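S.K.: could you work out the structure for the sequence below:
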Amino acid sequence: MTQNPIAPRLTRDESRGVTIERLKTAALGEFVRVGFAGASVDRICETAGYSRGAFYANYKTKQDLLLDLLNDYNTDEIANWHSTIGRARDMDSIYADMAARFERYVSKADWGVFAVEMMLQARRNADFAVTYQAYQEKIMDDVARALSLMFDKAGRRPPAPVAGLATALRSYATGLSLEYSLHSAHRDPKAASTLLTLFLRGLVAQGTAVATSRTGS
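M.R.: Just a heads-up that it's a prediction; the model follows:
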């Protein structure tokens, strides 16, 4: 009789990683559902399947957990933008890849609402506002660098300062994420990604073509 293999035991660090990820997933749903102020550590723990002890073994407060989620939010996605643009063969492959990524992003409806909740918490809490502003500045710098890479790849100069274009892009993407995740009549991530691609194509089209230098005798 064939016995099923016994799954290897997780190491201490692996077990802690699983605990943290489950707490973060539960907290994201809790923050989106009732906001930061209404969020309950007990409900987060209950949803994650842990005791309060597991929570406080990893976080001191709800805000520490919010900051951990903040660190997750968009950081990996923007890093992937840089990688995608850097290795792309042409602009069409950039647009296709970014559309696919945004489609997956919009499908995770909670992140759009979470973005708004973070903004509200920053308005209400001066200590969190300092951390949030530092995060925003880093993210906007990363988005601006990604846009600069995209214009370089297209051989065009941006039609406006990339810092302003980065702000417009992020605002538009957040708005699309909310619109296409909250309204039942609009729950079509593919439609949202198509609109984002049109936005990006429009930005690039408005840029000025960079003249190529010619050498010769």
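S.K.: for the rest of this, base every contact and every neighbour count on C-alpha atoms.
M.R.: OK.
S.K.: contact partners for the residue nearest the centre of the chain?
M.R.: For the chain, the residue nearest the mean C-alpha position is residue 74 (2.3 Å; CA atoms, centre = their mean). For residue 74, the contacting residues are residue 139, by CA atoms under 8 Å, 6 or more residues apart in numbering.
S.K.: would you do the same for the sequence below? I want to compare the two.
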Amino acid sequence: MSDVATTRERGREEAHQVSARRAATRERLSDAAVRVFARKGVDGATVEEICEEADFTRGAFYSNFGSKNELCIDVLQRSLDRAFEALTVELPKASATELPMDEKLNLAIELTSRTISGDPDTVLAISEIRLQAARDPALRPAYRALNESATPALRELVVEVMEANDVHIDIPVDDLLGIMRTLYDQQMIEALISGAPDKAGAVSSQMATLLKALMRG
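M.R.: Next up is the predicted model:
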């Protein structure tokens, strides 16, 4: 291998290492933000507190995020990615069973709810970010864009599972997704308030009831 090729290869390896370190730093800052947002809300959380929680300096924060709002979007993106990954695994798994439709539906919702329910800090942090988007006009465009970008892939997955099981509903799929998300978010908060030991179970039973009421086929 020539000296030039060796130098290029070394450069690629170093760039990969830097990229991996940067990704790890962003993840630690995002995880720290979840904990701080859950305790203090977005407005009440300072960059300094988030950095202290992550054991990083302000320099590390600003080399990865331009603002606290940008960090909020990163937290949401990670949450959406985890939820979609869970859905792509659990929905087809339940769909492939030989159970009666009612039981299949219950299984799909229970598996999904338990996988994406998250810890209390995550539930609270996501709710706080949503409230912040309602309060702060500067956060709204990115918040809306992120939610809108996630809808097509989720719609496609749900439609695919419904068609595979010859299931039809009386409302547009996008409306169904919006209603289910609203119910899920609200009931997860209520489960935290009530201290319900099985938060995902309480939420999934209500979601199953709603879906059965909307189904035909």
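S.K.: can you calculate the TM-score here?
M.R.: The TM-score (TM-score structural alignment, normalised by the length of the first structure) is 0.77; 196 aligned residues with a CA RMSD of 2.5 Å.
S.K.: rewinding a little: what's the counterpart of the residue nearest to the centre of the first structure in the second structure?
M.R.: Aligning on TM-score structural alignment places residue 74 of the first structure opposite residue 80 in the second structure.
S.K.: residue 114 of the first structure now?
M.R.: By TM-score structural alignment, residue 114 of the first structure lines up with residue 125 in the second structure.
S.K.: count of residues packed around its match?
M.R.: Applying other CA atoms under 10 Å, we find 24 residues neighbouring residue 125 of the second structure.
S.K.: returning to that earlier point: what strand or helix carries the match of residue 74 of the first structure?
M.R.: Using DSSP states H and E, residue 80 of the second structure falls within helix 68-95.
S.K.: residue in the second structure paired with residue 65 of the first structure?
M.R.: Checking TM-score structural alignment: residue 65 of the first structure goes with residue 71.
S.K.: so how far is residue 150 of the second structure from the match of residue 74 of the first structure?
M.R.: Note on residue 80 of the second structure: its distance to residue 150 of the second structure, by CA to CA, to the nearest Å, is 8 Å.
S.K.: what's the answer for residue 76 of the second structure, then?
M.R.: In terms of CA to CA, residue 76 of the second structure sits 11 Å off from residue 150 of the second structure.
S.K.: ditto for residue 204 of the second structure
M.R.: In terms of CA to CA, residue 204 of the second structure sits 22 Å off from residue 150 of the second structure.
S.K.: the two: who's more crowded?
M.R.: Between residue 204 of the second structure and residue 150, counting by other CA under 10 Å, residue 204 is the more crowded of the two (24 against 14).
S.K.: and the more buried one, what pairs with it in the first structure?
M.R.: So residue 204 of the second structure corresponds to residue 193, using TM-score structural alignment.
S.K.: next up, the contacts around that match.
M.R.: 99, 100, 102, 103.
S.K.: let's go with 7 Å and repeat that
M.R.: Each residue near residue 193 of the first structure by CA atoms under 7 Å, 6 or more residues apart in numbering is listed here: 99, 102, 103.
S.K.: how close does it sit to residue 132 of the first structure?
M.R.: Distance from residue 193 of the first structure to residue 132 of the first structure, by CA to CA: 27 Å.
S.K.: ok, residue 92 of the first structure next?
M.R.: Taking CA to CA, one finds residue 92 of the first structure at 34 Å from residue 132 of the first structure.
S.K.: more neighbours: the two, which one.
M.R.: residue 132 (20 against 12).
S.K.: corresponding residue for that one in the second structure?
M.R.: That one, residue 132 of the first structure, aligns with residue 143 by TM-score structural alignment.
S.K.: show me where the second structure has its strands.
M.R.: 168-169, 215-216 (DSSP state E).
S.K.: show me where the second structure has its helices.
M.R.: 3-44, 47-54, 58-62, 68-95, 101-116, 120-135, 140-164, 173-194, 199-214 (DSSP state H).
S.K.: just checking, what packs against the fifth one?
M.R.: Read that as helix 101-116 of the second structure. In terms of contacts (3 or more CA pairs under 7 Å, 6 or more residues apart in numbering; DSSP states H and E), helix 101-116 of the second structure is packed against helix 68-95, helix 199-214.
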